[in-house]
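>>> predicted model and sequence below, questions to follow.
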Amino acid sequence: MESVGWRHALAHCAWWFFHIAGVVAVFVLPSDLRIGQAVAWNVWLFSIVLSLNIFAHYAVRFSDPGWARPPGSIGKPPAASSTTAISPHMPQFNAAATDCESATLWTASSTADSTSQLLCPQCGCLRRLPTTTHCRYCNRCVEGFDHHCMWLGVCVGARNHHLFARYTLVQTTVVLLSFHYTLTACGRPSPYGYIWAYAVLTPMSLLVLIMSFLTVIHVFLVLTGQTSRQVMQRIRWSGRGTRTGAQQPGVGRLFSPHPSLGVVLQNGTYLLCGVRPVWLVQGAWLHKASGWVEHVLDNRFYSCC
């Protein structure tokens, strides 16, 4: 665990180093942050977005990802997860496995009551959700486990996945602004030469692609109420079915459990505001609208999924 602590500390220092280096680069280059009629407006915009990025970073870093608790402990109820509402018959973990992270999945033929109160053989915590997984870095079980982020030094789970998606969104905005300001410096004379602007632009372009992809993926996961581990498990199951000759689901069903429109709107509200309005999944008009959308995507003439 000490080596993991050092990794987290080094990753935290690296995060600050790259951000400081990026800020210095865009301010040293002859970009719109130094030259032009809207210098003050650009500086204020970049400063506000950068401040929001730092706040979002530490909001995730010090958040509770959804730690599972030992049996008999008095605490909060299980972490809210729209995945269980979408797919109540998800496969459960085998309690006989020796490692939660490598636990094999068995087809759930029993009721939800008989699959509750499962204990983790590593930390002894209750696995009250099918998506509860043991993190080998934190040595604790996390409900709705998605992944462990070394840059943030914390797991991403059911209680902070929306915070992580917000952070990636703000971080992507910072990278896009930095890319824009670096691009404005490429056509202007500079005592450092044009080569420096293009040298900074190259890694910025790569970061834009990486962060945009990461943001789209995690916003999609939060809106559909699932984790990246569930998607990967679905892909692995699809591969096994291909080898056995079983009929495979379409691409859409492989990546999404097809939640209702109300659940997507509820998860979107949770992503933006941190609350899940109940009326969004209880309105009759939303059920009708969800049926229309599903009919447009999948009908007897064609199927987008």
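Happy to help now that I have it. Numbers count the residues shown, from 1 in each chain.

>>> drop to CA atoms for contacts and neighbour counts, all remaining ones
Fine.

>>> verify the stated contact: residue 262 with residue 288.
No - contact criterion C-alpha atoms under 8 Å: residue 262 and residue 288 do not qualify, at 10.1 Å.

>>> here's the one I want to compare it with:
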Amino acid sequence: MTTVHLLGGSSKARLIEYRKKKIAAMEAALAKQQELASAAEIGAPVDTLPAPTMEFCTVCQLQPPLRAYHCAFCNRCVATFDHHCFFIGSCVGEKNHCRFWWFLLLTSLEVYSCLGVVHSGFHSATSLQGWLQLNSIALVAVLFFYTFAATAYSLCGFHTFLMLTNSTTRELGKGPDNLAYLRGTRECDLPFSNGLVRNLGGFCCLRAGCPTILRRQPWSPAAWKPVGKIERNSANICDNLWENQYYSCC
């Protein structure tokens, strides 16, 4: 059964006004990004090249900010795009990545609880055949939940890494060979990382739009600074956890 929602004149006007404000906010973010790019030092070995900008989106008719991507499934540009999740039926990006992480964490805890319930349903028997007859349903259930648990724990751990390093699934998957704004970087550079504390603050609060909600201001995407000079020999381990002067994970 298909439900059709008809918008009245006032609803259409509000929708058009909302889209205009959204486009204006993204254009303002782009202007700020370009202003930062003019003073940014591009990382070696291509520091003499101009800072890359995102291609103009002909579908959304706007200039997307750095790290954005037009999702073919959602048919819209998503700021700080991570991936399109078919399980939740939506994209995971700048504004909802934190909530997606909480979803994964709570799912992992729920699966752990389910495993405890399933294990309590096993019964002892004097023979293997008798044990299989008594516990056949519980055995199928525990195999299912262990598979589900492996998936949930892996995803939760991976997105925890993304949270702590200010990275995205798309950037790790594509890499500098396929993303122009990552050129000159290596796997362990984590070019958008600002240290653990600032990464957590940005992921949990700033990128989720908490300040704009509290101040009742329209949300606008982050104006990411183009990749600057990469410090691979720093003594600050907290801000350079993956590669520093003491060790390298690459």
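Here it is on my side, so go on. The shown structure was predicted, so the numbers you read here are calculated from the model rather than taken from an experiment.

>>> for residue 262 and residue 288 of structure 1, indicate the residue with more neighbours.
residue 262 (22 against 13; other C-alpha atoms under 10 Å).

>>> which secondary structure element is home to whatever residue of structure 2 lines up with that one?
Under the alignment (TM-score structural alignment), residue 262 of structure 1 pairs with residue 197 in structure 2. Under the criterion of DSSP states H and E, residue 197 of structure 2 resides in helix 196-201.

>>> list the buried residues of that helix.
Buried residues in helix 196-201 of structure 2, counted by 16 or more other C-alpha atoms under 10 Å: 196, 198, 199, 200.

>>> superpose on structure 1 and give me the mean offset of that helix.
Mean deviation of helix 196-201 of structure 2 relative to structure 1 after superposition (mean C-alpha distance after the TM-score superposition for structure 1): 2.7 Å.

>>> show me what that helix is packed up against.
With contacts defined as 3 or more C-alpha pairs under 8 Å, 6 or more residues apart in numbering; DSSP states H and E, helix 196-201 of structure 2 has these neighbours: helix 128-165.

>>> please say which position in structure 1 residue 236 of structure 2 maps to.
Match for residue 236 of structure 2 (TM-score structural alignment): residue 291.

>>> ok, now residue 175 of structure 2?
Per TM-score structural alignment, residue 175 of structure 2 is aligned with residue 234.

>>> and if you look at residue 135 of structure 2?
Matched by TM-score structural alignment, residue 135 of structure 2 corresponds to residue 194 in structure 1.

>>> how close does the residue nearest to its match when sequence neighbours are not counted get to residue 199 of structure 1?
Leaving aside its chain neighbours, residue 194 of structure 1 sits nearest to residue 186 (6.2 Å; criterion: C-alpha to C-alpha, 6 or more residues apart in numbering). From residue 186 of structure 1 across to residue 199 of structure 1, the span is 10 Å (C-alpha to C-alpha, to the nearest Å).

>>> what residues does the counterpart of residue 83 of structure 2 in structure 1 make contact with?
Aligning on TM-score structural alignment places residue 83 of structure 2 opposite residue 147 in structure 1. The neighbours of residue 147 of structure 1, taking C-alpha atoms under 8 Å, 6 or more residues apart in numbering as the test, are 155, 156, 157, 228, 229.

>>> residue 112 of structure 2 - that's part of a helix, no?
Yes - per DSSP: H, G, I helix; E, B strand; the rest coil, residue 112 of structure 2 lies within a helix segment.
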